[in-house]
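Undergrad: structure, please.
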Amino acid sequence: MAGATAAPADAELTVVVLAPTDPMTRGQLRRMADLARDEGYRVRWEEARGGPTAPFATIGGLSGLLRRADRVVMGDPFSRYVQLLLTITRARDLVVVDDGTATMEFVAQLARGERLVRWHRKGGRPGPRDLLFAPVSSSARRRLTPSARRRVEVFSSMPVHETPDGVTVTANDFSWTRARFGPPRITKGADMVGTSLVETGVVDGDSYLEAVRTLAKAHGTTRYFAHRRESTEKLHRLAKETGLEIVRPDLPLELIARRGPIGRTILSFPSTVVHTLPLALAGTGVRVAVCDIDPTWLTENASPRAQGFLSGVTGTARDVHRLTSVSLA
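TA: Prediction:
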């Protein structure tokens, strides 16, 4: 979340990182914070989840900045932390910057006036924490609704089909990424991009492992770029049973791919990268291929909307090659 305190020409941007506890995500954010500093921005690293008193210290430390800001930019409107901080700001300009699949759901929920719930949790009953936080979430949703006093913009590479009245949608075409990095060296083989669908309880672990093994064998894949939220145990098993080299990127994959080397073909399951990588790698000749999630891979606890949402992620992707879902033995 960041605040600008003056007109755009004289804007002084402060980037605030609400540090997570996950080591891989922290590592990527550290590298991204360095890039932001290299671009001339001030960065505040907040240990927002560093203990029972950390939220109070973070909120107290940011209150003044948020109240003074004319513009607030946020990266995850589903975050309870972000929603809580939104109740403090008086900014007339709110911008959601997110290239994740959740952006599609956020805009649709905002257009329909629904409560903000991540897609893989939708369909279940609200838990005690959800009910306790409901007033804050409702307040955040109201603040993210445009009015005569507040402008709301969504900046994303994801397709947006249900645009709420008054919300401005600006496409991220990854021009900065292409200008800043690359072009990459292209290898002859294929790389695969991992997903955290097992960790979020959407896809069965054994089915996922078999799908990865089958795809890797069919396409001559040698490297597997792990999602930052994939568990160490799952990755060890993947390496042992498929022979793939597991790569844990220290930067977002779009930047890693632009820096290279990268395979001539990139295989993926439905995820953000089927939308972002074709933009980041435009003009390089790299082909992005996506494999749909077979309904039989879903767990019993998967959201009723899971299959439709994942199919929508794939179906709305442009400049990708669609693979038929693999048949598992």
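Undergrad: all contacts plus neighbour counts: C-alpha atoms, from now on.
TA: OK.
Undergrad: ok, which stretches of the stretch 201-329 of the chain are strands?
TA: 221-225, 245-247, 262-268, 287-291, 321-323 (DSSP state E, counting those that start in this stretch).
Undergrad: just the helices in the stretch 151-300 of the chain please.
TA: Counting by DSSP state H, counting those that start in this stretch, the segments of the stretch 151-300 of the chain that form helices are 175-180, 205-219, 232-242, 253-259, 273-280.
Undergrad: still on that earlier bit, as CSV, the strands of the stretch 201-329 of the chain with mean neighbour count and distance to Lys234 would be great.
TA: Listed next are these as CSV, based on neighbours: other CA atoms under 10 Å; distance: least, CA to CA, whole Å:
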stretch, mean neighbour count, distance to Lys234
strand 221-225, 21, 12
strand 245-247, 16, 11
strand 262-268, 23, 17
strand 287-291, 21, 20
strand 321-323, 16, 24
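Undergrad: any chance of those strands in TSV, with distance to Gln109 too?
TA: Output for the strands of the stretch 201-329 of the chain, formatted as TSV (distance: least, CA to CA, whole Å):
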stretch	distance to Gln109
strand 221-225	31
strand 245-247	35
strand 262-268	26
strand 287-291	26
strand 321-323	28
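Undergrad: ok, which of those strands comes nearest Asn301?
TA: For the strands of the stretch 201-329 of the chain, proximity to Asn301 was assessed by CA to CA; strand 287-291 is nearest, at 21.8 Å.
Undergrad: distance between the closest one and the chain's centre?
TA: Centroid separation for strand 287-291 versus its chain: 18 Å, with CA atoms, centre = their mean, to the nearest Å.
Undergrad: repeat for stretch 39-57
TA: On CA atoms, centre = their mean, the centre of stretch 39-57 falls 20 Å from that of its chain.
Undergrad: can you pull the contacts of the closest residue in space to Met158 that isn't next to it in sequence?
TA: Among residues not flanking Met158 along the chain, Asp99 sits closest, at 5.9 Å (CA to CA, 6 or more residues apart in numbering). Contacts for Asp99 (CA atoms under 8 Å, 6 or more residues apart in numbering) come out as 156-158, 272, 276.
Undergrad: following up with a second sequence; could you model it the same way so I can compare the two?
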Amino acid sequence: MSEHGPDGATRDAEQATPDLRAPGRRPGGTLAFVESPVQLLNVLEWAHADAQRAGMGTRGDLTVVVLSPRDPMSRGQLRRVAELARDEGHAVRWEEARGGAGAPLKTVGALAPDLRRAARIVIGDPFSRYVQLLLTITRARDLVVVDDGTATMEFIAQLAGGERLVRWHRRGGRPGPRDLVFAPFARAAVRRLTPGPSSSVEVFSSMPVDEIPEGVRLTPNTFAWTRARFGPPRLTRGADLVGTSLVETGVVDPDRYLTAVTELARAHNATRYFAHRRESAEKLHELASATGLEIVRPDLPLELIARRGPIGRTILSFPSTVVHTLPLALAGTEVEVAVCDIDPAWLTDHASPRAEGFLSGVTGSARGVRRLSSTGKG
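TA: Here you go, the predicted structure:
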């Protein structure tokens, strides 16, 4: 399995970086909370779009707070995107939010003063218990939700329906003990994310949205910053395949997934497999052995990897965020994005009752892509 980025440079997920901790900007500024590389990328896209609307070159009051996850690949990508954020003039504050039993309390205590002073809060994951807790502290009247992938579609639908916030692949099960403990914070988060006479809510998204909650302002994410900052990419002759964590989340059967990847790679002469940051090493080793694909662990979100290049003329994916974002990031290039349907027979017995419909909706609503059947053929 290759631990190299597509440009051939060795990537160390835990490489040393400059000190990313920084105090909040002036009182009344903007605080953004992110827990994944994709969320941080979309905060940069939002900041670029917001500055363009205001006629500014860049925002001068944005502090990004990274609530660092545990897994090394996410941490490594976050550090790389954090460097890009600093290059854009934004302050970045790195919090080891999950670094032990006392870390959450310490993190919340350290952030509370800035939370109370901030005029605007930007969040990447409204389903996060951490974020829901932080929303009970802030007095900010303006809230912005940036994309966290396809979960944004579910968030908007649940907010419009006045439902409790539950990730799509967990729906249908009974609330656990932790869900019950955090239920008051979840309810409070829904109230804070509902616009009122003295508060505004903006959703900055590249995802298709059927129903906008009353009072919520939807701003399209066109990946203008990514296109301006990188590329256009050099294109290779072969196809590249994008991995998914549907096996890791218990939605798709591992053996079915292995078979699907093998058939898809063979049908389209794919040579590389860009692993999702949550895919297990064991699964990836098995994929490499069975398919002969070069497994690539990207050091940046795929939208940036693809825009920088080199990238295949065809990008193959299962239903996921990238079938919506890659056509935008690669606009103006000759790259074709193709999405392969998930056969209902691939789903596990533990998959949420909503899984089939949700995944079909992700595929069917994608714009500017070629749709493939579950056999991998168009």
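Undergrad: deepest-packed of the helices of the stretch 151-300 of the first structure, please.
TA: helix 273-280 (a mean of 23; mean count of other CA atoms under 10 Å).
Undergrad: helices and strands around that helix, which ones?
TA: helix 175-180, helix 253-259, strand 287-291 (3 or more CA pairs under 8 Å, 6 or more residues apart in numbering; DSSP states H and E).
Undergrad: what range in the second structure matches that helix?
TA: Mapping helix 273-280 of the first structure onto the second structure (TM-score structural alignment) gives residues 322-329.
Undergrad: now swap in stretch 156-166 of the first structure and tell me
TA: Going by TM-score structural alignment, stretch 156-166 of the first structure sits over residues 205-215 in the second structure.
Undergrad: determine how far the last residue of the matching stretch lies from the first.
TA: With CA to CA, to the nearest Å as the measure, stretch 205-215 of the second structure spans 16 Å from end to end.
Undergrad: any idea what Ser144 of the second structure aligns with in the first structure?
TA: For residue 144 of the second structure the amino acid is Val, not Ser. Matched to the first structure by TM-score structural alignment, Val144 of the second structure sits across from Val95.
Undergrad: and for that match, the neighbour number?
TA: 22 (other CA atoms under 10 Å).
Undergrad: residue contacts, it?
TA: 71-74, 152-155.
Undergrad: which of the residues you listed fall in strands?
TA: 71-74, 152-155 (DSSP state E).
Undergrad: dump those to CSV, plus neighbour count and distance to Gly263 of the first structure.
TA: Below are these laid out as CSV (neighbours: other CA atoms under 10 Å; distance: CA to CA, whole Å):
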residue, neighbour count, distance to Gly263 of the first structure
Arg71, 26, 40
Val72, 25, 38
Val73, 22, 34
Met74, 21, 33
Val152, 22, 39
Glu153, 19, 35
Val154, 24, 32
Phe155, 19, 29
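Undergrad: now the residues you listed as TSV including distance to Ala216 of the first structure?
TA: Putting those into TSV (distance: CA to CA, whole Å) gives the following:
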residue	distance to Ala216 of the first structure
Arg71	46
Val72	43
Val73	39
Met74	37
Val152	43
Glu153	40
Val154	36
Phe155	34
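Undergrad: contact partners for the residue nearest the centre of the first structure?
TA: For the first structure, Gly100 is the residue whose C-alpha lies nearest the centre (CA atoms, centre = their mean; 3.2 Å). Contact analysis of Gly100 of the first structure by CA under 8 Å, 6+ apart lists 158, 271-272.
Undergrad: confirm it sits in a helix?
TA: No: Gly100 of the first structure: not assigned to a helix; according to DSSP: H, G, I helix; E, B strand; the rest coil it is coil.
Undergrad: next one: it from Val107 of the first structure, what distance?
TA: Where Val107 of the first structure is concerned, Gly100 of the first structure sits at a distance of 12 Å (CA to CA).
Undergrad: ok, back up a step: name the SS class of the match of Val144 of the second structure, please.
TA: Assignment for Val95 of the first structure (three-state DSSP): strand.
Undergrad: picking up where we left off before, just the contacts of Gly100 of the first structure now: which is nearest Glu254 of the first structure?
TA: Using CA to CA, the contacts of Gly100 of the first structure come closest to Glu254 of the first structure at Thr272, 10.3 Å.
Undergrad: count of neighbours near that closest one?
TA: Thr272 of the first structure: 20 neighbours (other CA under 10 Å).
Undergrad: Gly76 of the second structure too?
TA: Neighbours around Gly76 of the second structure, by other CA under 10 Å: 23.
Undergrad: looking at the first structure, name the residue matched to it.
TA: Alignment note (TM-score structural alignment): Gly76 of the second structure maps to Gly27 of the first structure.
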